[in-house]
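Novice: Predicted coordinates and the sequence they were generated for:
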Amino acid sequence: MKLRRNFFRFFFILFSLILFKKKVKAHPTVSEYEEMTGFRYYGQPSKYEKIFRWIIANASLQGNGLSYTPLSKLNGNITPNGLHFERHHYGVPIKKPEEYRLEIIDLEGRKRIFSIDDLKNENLLTIKTFIECGGNSNVMYNPRPIKSSVDHIHGLFSISEWTGISLKILLEEFLSLYRNKKNIWIEFTSFDKGSYNISLPIKVVKEKSLIAFYQNGEPIRPEQGYPLRLIISGWEGSTHVKWLKEIKFRKGPAYTRNETSRYTDLLSNGKARQFSFVMDLKSVITKPTFGDRVKKGKVLISGYAWSGSSNIEKVEISVNGGKSWQKTDIYSENISVVRFNYIFIWKGKETIIQSRCIDKRQRIQPTREQVLKKMGKNATYHFNGITSWKIKANGDVEHTYI
């Protein structure tokens, strides 16, 4: 079973690399008026910049697949809307905003129905947070290191600013009713063809959870859940239900596909870890990466560090395979994601570079070996171990294990 899973991972990666070589049309045709005036109705990247998402599509099931954020091509601490990673199980539904309705169902089956205008007629909350797919970095479980860039290894991770109605405010009257009841869960269901759904404990209704209408200031795009989606800061991507149709209170979890056969962890002790919603601390180097050629002298090492449960306190870099660590410069906001930079002088000898992060709770990002010992050989989700990059004597960079 493990060999077959590794084969499919390799096949999908190879298939996507072939697809990626095809010419992509990045700039849509402009109108005569735009051409004449030199202005654009909607701004586009420069024709000299070739930045795209990597796409892996399931040929046997239309609408099922994913695309990776090109982390190595970006900088700063936010992901452009058009480059935010995607993960679709049943395609992208089309829903006119004037026809959209959100249903909230209580424990007794009573419904309350809201239109978009109803929801927007409230005080809106804005939060900046990351979303990371639970399956991000799962190729790191492979017995041999994948020869690909950070984009394909860790690219199911993006950062955005989301604006919408606080989940706490939206569900306020229900929370007061169920405050003293035990084992209350909330099931969230999508408008997509498969009615994607997942149930979450009532603690999901916290300060940093909302029903979002806007991403980075503009209406959410179709592939990100238009007209609205659930956002839960720090929780895994499977919980951020897109194209939200229904919110239903229930006693106990629903044990849907997305919380049983998917997004659970088969551990080394033979047991399964379920409901592991909060993403653990993690850091990745985005530059240099596979495909780069480093020159002797000053080299900038940069990347991201994040945690779903605590802010990052510091990020460290090793340029000797983990024998010693040096503190980096970090760009930090009052959110759970930081951008880090470190300058070192490369002398033209083979070097292994790594990053690790430490959060406010003084937890240290584990090594790959520590993750494998904990998670076992059958794991697929929630990899957060240290990634190693080898700079060869000729300056070429490749992914490696140590």
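Specialist: Thanks, I have it. Residues are numbered from 1 along each chain as shown.

Novice: From here on, just use CA atoms for contacts and neighbour counts.
Specialist: Fine.

Novice: Surely Ser199 forms part of a strand?
Specialist: Yes. According to DSSP: H, G, I helix; E, B strand; the rest coil, Ser199 belongs to a strand.

Novice: Give me the neighbour count for the nearest residue to it once chain neighbours are set aside.
Specialist: Leaving aside its chain neighbours, Ser199 sits nearest to Glu187 (4.0 Å; criterion: Cα to Cα, 6 or more residues apart in numbering). Neighbourhood size, Glu187 [other Cα atoms under 10 Å]: 22.

Novice: Next, the angle strand 197-201 makes with the helix or strand where Glu187 lies.
Specialist: Assessed by DSSP states H and E, Glu187 sits inside strand 184-190. Strand 184-190 runs at 160 degrees relative to strand 197-201, counting by axes from the mean of the first three to the mean of the last three Cα atoms, to 10 degrees.

Novice: Could you tell me how far Val338 is located from Gly303?
Specialist: Taking Cα to Cα, to the nearest Å as the measure, Val338 falls 9 Å from Gly303.

Novice: repeat for Ala272
Specialist: Distance, Ala272 to Gly303, using Cα to Cα: 32 Å.

Novice: Neighbour count: the two, which is higher?
Specialist: Remark: of Ala272 and Gly303, Gly303 carries more neighbours, 25 against 14, as counted by other Cα under 10 Å.

Novice: structure B:
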Amino acid sequence: MEDQLGDEYSATSRSSCHSSPVGRSQRPGSASLGLFLGWFGLVGDPQAEAAQNGASVEVLQREVRELRSRVRNARNEAKEAWNKVGAEQDVNRKLRQTIEELESERDSLGRSVKELEAQIRQVQALAFEGIGDDSWAAGDDSTARVDLENLHGRLKAWAKKYAIDEMSEVQGLAPDQFQSFIQLLAQVVRNRFDAPNVIENFQSGPMNRKSPAICIQGLLSHHVYVNIVGQPFFVLGETGKALQNVYRAIYRVNGNESHAWRSRTLRLLATPPADMQQGDKPHDYSAFQKAICHQVAEEFFSGPAKHLIQSSHRESKDSDGQCFKDLDSIVQYAGDLSYRLWTRRTVVRVVSLPDLCNMPFRGNSDLMKAHPLHRLYEDEDRCDGWLIGVVAHPAVLADGTSDGKDYNTARVWMKVEVLLAEE
């Protein structure tokens, strides 16, 4: 067998040598080696190798495509990130610009505030320099009369609106309530006899329906004038009483100086400090005045005079009660008026029943005027000699001028309004 295979190999070799001469590019023995490897099955199939190479190429191409896609996505993300960075930079630039504008505006406002404060100090200095001639006082005598007449009208209108219908209603009061009511009524009603006769006189004829409004007007006017209009330092409570004592002490030494001191002190108390800065706590004087006036209104509304107020109104004292709300508004107005009057160097005097109870009425009086119920014409004398029965509104006198002179000469700013009692 080996010999046979050897012969076949030799024959084949010879045949190959004769039929295929070796070229320059063909190495000797390469064909034999290929035949040998092919014989034993070690030489790969070209088609299989091509398929395998094609699959490898496809894998590589797919990986390349994926890498390119990732690159594109990364570039897009980078672009979006840069866009966001640019937008945020724009926002930051705008914010910095806004901050710079606000800082500039703040500096400008600060300079304006300082300029205004300087102007205020100059105005205050000028005002205090002119205090000697009373040039800062609010209005002249005619202005004071108009303001007082306005207060009188508001007091009268409130009394007519909220007074009880008939004086006989007070007869149902308990004995202690009735006694307190009569004692209060004596402030404005002259009682020539015993207490019950006062009410009986008011219950007779048309007076039964007219007297409640007249009496409560008189009581409210007395309450407001005695506690507010006639008191220069009413806002300060107990401190005000101490200042009133100082005022009297200075008056005993030098009357003119005492009035200048009083007007100057009130002016300074109500003036905000010259060095007051923006944002400081508001000045307290106006708040004190409002609180004291509210307290004065509450005292009247809850006192014995309440028996002359219609029950439907006196039972509601809260802020929703129109009766008390109107009363508080009137008293607040009286507080403002008191300040305006007392910051003048003129002295304000309130004249009421104790000063007039024994003074006979005269139709041509500069001090008194009859209540409209009497229907007296000017200078008519048919009620001359009658005594005062009820003071519906006190008189207000002014002593002295705006330049601090003539304190011995009184001027009548408001006449006393009286209901007369025939003897």
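Specialist: It's in. Fair warning: this is a prediction, and the values are worked out from it, not measured in the lab.

Novice: TM-score them against each other, please.
Specialist: Overlay of the two chains. TM-score (TM-score structural alignment, normalised by the length of structure 1): 0.23; 153 aligned residues with a Cα RMSD of 6.9 Å.

Novice: if we can go back for a sec, the strand holding Glu187 of structure 1 packs against which elements?
Specialist: Secondary-structure packing of strand 184-190 of structure 1 (3 or more Cα pairs under 8 Å, 6 or more residues apart in numbering; DSSP states H and E): strand 197-201, strand 244-251.

Novice: returning to what we had before: tell me which residues touch the residue nearest to Ser199 of structure 1, please.
Specialist: Glu187 of structure 1 is in contact with Asn197, Ile198, Ser199, Leu200, Glu246, Ile247, Lys248, Phe249, Arg250, Pro253, Ala254, counting by Cα atoms under 8 Å, 6 or more residues apart in numbering.

Novice: how many neighbours does the fourth one have?
Specialist: What it means is Leu200 of structure 1. A count of neighbours around Leu200 of structure 1, defined by other Cα under 10 Å, yields 22.

Novice: Look up how far Arg250 of structure 1 lies from it.
Specialist: Applying Cα to Cα, the value for Leu200 of structure 1 to Arg250 of structure 1 is 10 Å.

Novice: So which bits of the host helix or strand of Ile330 of structure 2 are buried?
Specialist: Assigned by DSSP H and E, Ile330 of structure 2 belongs to helix 322-342. For helix 322-342 of structure 2, a neighbour-count test (16 or more other Cα atoms under 10 Å) marks 323-324, 327-328, 330-342 as buried.

Novice: Would you mind measuring from Gln61 of structure 2 to Ser211 of structure 2?
Specialist: For Gln61 of structure 2, the distance to Ser211 of structure 2 (Cα to Cα) stands at 117 Å.

Novice: no wait, Ser221 of structure 2
Specialist: 15 Å.

Novice: Same check on Leu5 of structure 2?
Specialist: Applying Cα to Cα, the value for Leu5 of structure 2 to Ser211 of structure 2 is 164 Å.

Novice: what about the two, which has more around it?
Specialist: Using other Cα under 10 Å as the criterion, Leu5 of structure 2 and Ser211 rank with Ser211 on top: 24 against 10.

Novice: what helices or strands is the helix or strand where the more buried one lies leaning on?
Specialist: Per DSSP H and E, Ser211 of structure 2 falls inside helix 207-224. Counting contacts by 3+ Cα pairs under 8 Å, 6+ apart, helix 207-224 of structure 2 packs against helix 141-162, helix 175-185, helix 195-203, helix 285-302, strand 387-393.

Novice: Kindly recompute the last result at 10 Å.
Specialist: With contacts taken as 3 or more Cα pairs under 10 Å, 6 or more residues apart in numbering; DSSP states H and E, helix 207-224 of structure 2 sits against helix 141-162, helix 175-185, helix 195-203, helix 285-302, helix 322-342, strand 387-393, strand 416-421.

Novice: any idea how far Glu115 of structure 2 is from Arg121 of structure 2?
Specialist: Here Glu115 of structure 2 is placed at a distance of 10 Å from Arg121 of structure 2 (Cα to Cα).

Novice: Looking at those two, which one has more neighbours?
Specialist: With neighbours defined as other Cα under 10 Å, Glu115 of structure 2 and Arg121 compare such that Arg121 has more, 15 against 12.
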